[in-house]
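# generate coordinates for the sequence data below:
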Amino acid sequence: MTYLHTPRLMLTALTLDHLDDYHRVYGDPRTWEHLPSGRHVDRAQSARAIERSMASRREHGFGHLAVTLREPVGELPPGGFIGTAGAAMLPFGAWNLGYRFLPEAWGRGLAGEAAAASIEAARATAPDVPVTARVLANNPASIRVLERLDLELAWQGVSSTAPTGPDDTTHLERLVFADRPLDEAMLREVIALG
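Take a look at the predicted model:
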């Protein structure tokens, strides 16, 4: 079933049928240039991420979606999986917007197009829930995507001075964007995610 479409994109329910394509994107070191430790090193890691998205859709009505092209874009053919976009519900009641695309799809405005549709869908699903997005300060392309959307910068800084473990990223400088003002407690929760 199609969830969303834009002039150039189809965004459909992400399932384990997408595992190979998903892992091709999330396992590609180029898509993790700004956070190499985030790269999926095996298919099981990608499967768990897809399962979390499926759970978000079941529990909250929305999650991350598979993104394919409706028409050719440059050398990219229609119908091919180019990445994911969507929003997942955080434990404290805020949407977390996210997107990741094949490097071949970069620089064409596709991430912004998919992210805008994802924000609209998250708002339609739960209008009273804020949409947030976190981005590393060393990722200017993703920052530009967020600045072009209906989001405002809510915070910039680091959550901690040093990592507490191998997967902790709270010591890295991040920007937090939101579609509305966040109360102090919620902003602290988003910041603590790293």
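
# can we go C-alpha only for contacts and neighbour counts from here?
Will do.

# what packs against the longest helix along the chain?
Of all the segments of type helix in the chain, defined by DSSP state H, the longest one is helix 43-60. Packing contacts for helix 43-60, counted by 3 or more CA pairs under 8 Å, 6 or more residues apart in numbering; DSSP states H and E, involve helix 19-26, strand 81-89.

# let's go with 6 Å and repeat that
Helices and strands touching helix 43-60, as assessed by 3 or more CA pairs under 6 Å, 6 or more residues apart in numbering; DSSP states H and E, are absent.

# between that helix and helix 19-26, how many degrees?
Computed with axes from the mean of the first three to the mean of the last three CA atoms, to 10 degrees, the direction of helix 43-60 lies at 100 degrees from that of helix 19-26.

# show me which residues of helix 43-60 are buried.
Arg43, Ser46, Ala47, Ala49, Ile50, Ser53, Met54, Ala55, Ser56, Arg57 (16 or more other CA atoms under 10 Å).

# how about stretch 176-189?
In stretch 176-189, counting by 16+ other CA under 10 Å, buried: Val176, Phe177, Ala178, Asp179, Leu182, Leu187.

# to compare against the first, here's another:
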Amino acid sequence: MTHSIQATLTERLTLSRPTERDLPELHALHADPEVWKHLPSARHTELADTRELVDRYLAGWEVNGVDVWVARDTATGALVGMGGPSLRGGRAWNIYYRLAPSAWGRGYAQEIVAAAREAASATGRDLPLVASLLEHNEGSRRAARRAGLELVWRGPDAGNPDPDAVRLLFADRPLSEDTLRLFAS
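Below you'll find the predicted structure:
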């Protein structure tokens, strides 16, 4: 993996800080019903929803020097998705990955998680890496396990309009009660 101020390169991906130019494609990704089949209520219906998300990630970049990247196929420049480490409450790195359906099952999440692990470590903050996902999202669950993360918590998904939804937390180490509450509430 190579890093520069502008981008991180994995075997097949160029991971870069989001820009205004990325917004239309990122909105299309986040508005795609297939991407949100596990949580339809989170689907972006307005460009403002995506802008708010990107602004949150850009704020993380400003404060922490790293946050979620735009992931593009290095060979073609095509959008693969978004992903990376986002600091949560100063207690843990939330490892995020949201991929376009055309990129599912191709190992891209593993490249993003490996880069996120390296980027989080490079900050000098020895904090847990956590993947928070819905139990019925088999693809995300497989990706978390393949990344070497272990299931550390299972419980209700607070705030989900589906009262039967179950949230899973995978992590690279046991989590403190405070960190569990941060992710589980």
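
# in JSON lines: the buried residues of helix 43-60 of structure 1, plus distance to Thr6 of structure 1.
Output for the buried residues of helix 43-60 of structure 1, formatted as JSON lines (distance: CA to CA, whole Å):
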{"residue": "Arg43", "distance to Thr6 of structure 1": "29"}
{"residue": "Ser46", "distance to Thr6 of structure 1": "26"}
{"residue": "Ala47", "distance to Thr6 of structure 1": "27"}
{"residue": "Ala49", "distance to Thr6 of structure 1": "24"}
{"residue": "Ile50", "distance to Thr6 of structure 1": "22"}
{"residue": "Ser53", "distance to Thr6 of structure 1": "21"}
{"residue": "Met54", "distance to Thr6 of structure 1": "22"}
{"residue": "Ala55", "distance to Thr6 of structure 1": "24"}
{"residue": "Ser56", "distance to Thr6 of structure 1": "22"}
{"residue": "Arg57", "distance to Thr6 of structure 1": "20"}
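
# ok, so of these, who is nearest Leu146 of structure 1?
For the buried residues of helix 43-60 of structure 1, the minimum distance to Leu146 of structure 1 (CA to CA) is 21.2 Å, reached by Ser53.

# the closest one corresponds to which position in structure 2?
Using TM-score structural alignment, the partner of Ser53 of structure 1 in structure 2 is Tyr57.

# what do you get for Tyr26 of structure 1?
For Tyr26 of structure 1, the residue aligned by TM-score structural alignment is His30.

# report the contact partners of its match.
By CA atoms under 6 Å, 6 or more residues apart in numbering, the residues touching His30 of structure 2 are His44.

# that one and Met82 of structure 2: what is the separation?
His30 of structure 2 sits 10 Å away from Met82 of structure 2, going by CA to CA, to the nearest Å.

# quick one: secondary structure of Leu175 of structure 1?
Of the three states, Leu175 of structure 1 takes strand under DSSP: H, G, I helix; E, B strand; the rest coil.

# how much space between it and Asp150 of structure 1?
The separation that Leu175 of structure 1 has from Asp150 of structure 1, given CA to CA, amounts to 15 Å.

# more neighbours: which of these two?
Leu175 (19 against 14; other CA atoms under 10 Å).

# for that one, which non-adjacent residue is closest in space?
Using CA to CA, 6 or more residues apart in numbering and skipping residues adjacent in sequence, the residue nearest Leu175 of structure 1 is Gln156, 4.4 Å away.

# corresponding residue for that neighbour in structure 2?
Per TM-score structural alignment, Gln156 of structure 1 is aligned with Arg154.

# coming back round to it: would you mind giving the buried residues of stretch 176-189 of structure 1 as CSV with distance to Ser160 of structure 1 added?
Shown next, in CSV, are the buried residues of stretch 176-189 of structure 1 (distance: CA to CA, whole Å):
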residue, distance to Ser160 of structure 1
Val176, 15
Phe177, 19
Ala178, 21
Asp179, 25
Leu182, 20
Leu187, 15
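
# which pair of the residues you listed spans the longest distance?
Asp179 and Leu187 (12.4 Å).

# whichever strand or helix holds Arg100 of structure 1 vs structure 2, average distance?
Here Arg100 of structure 1, judged by DSSP states H and E, is contained in strand 95-101. For strand 95-101 of structure 1, the mean deviation from structure 2 after alignment is 1.0 Å (mean CA distance after the TM-score superposition for structure 1).
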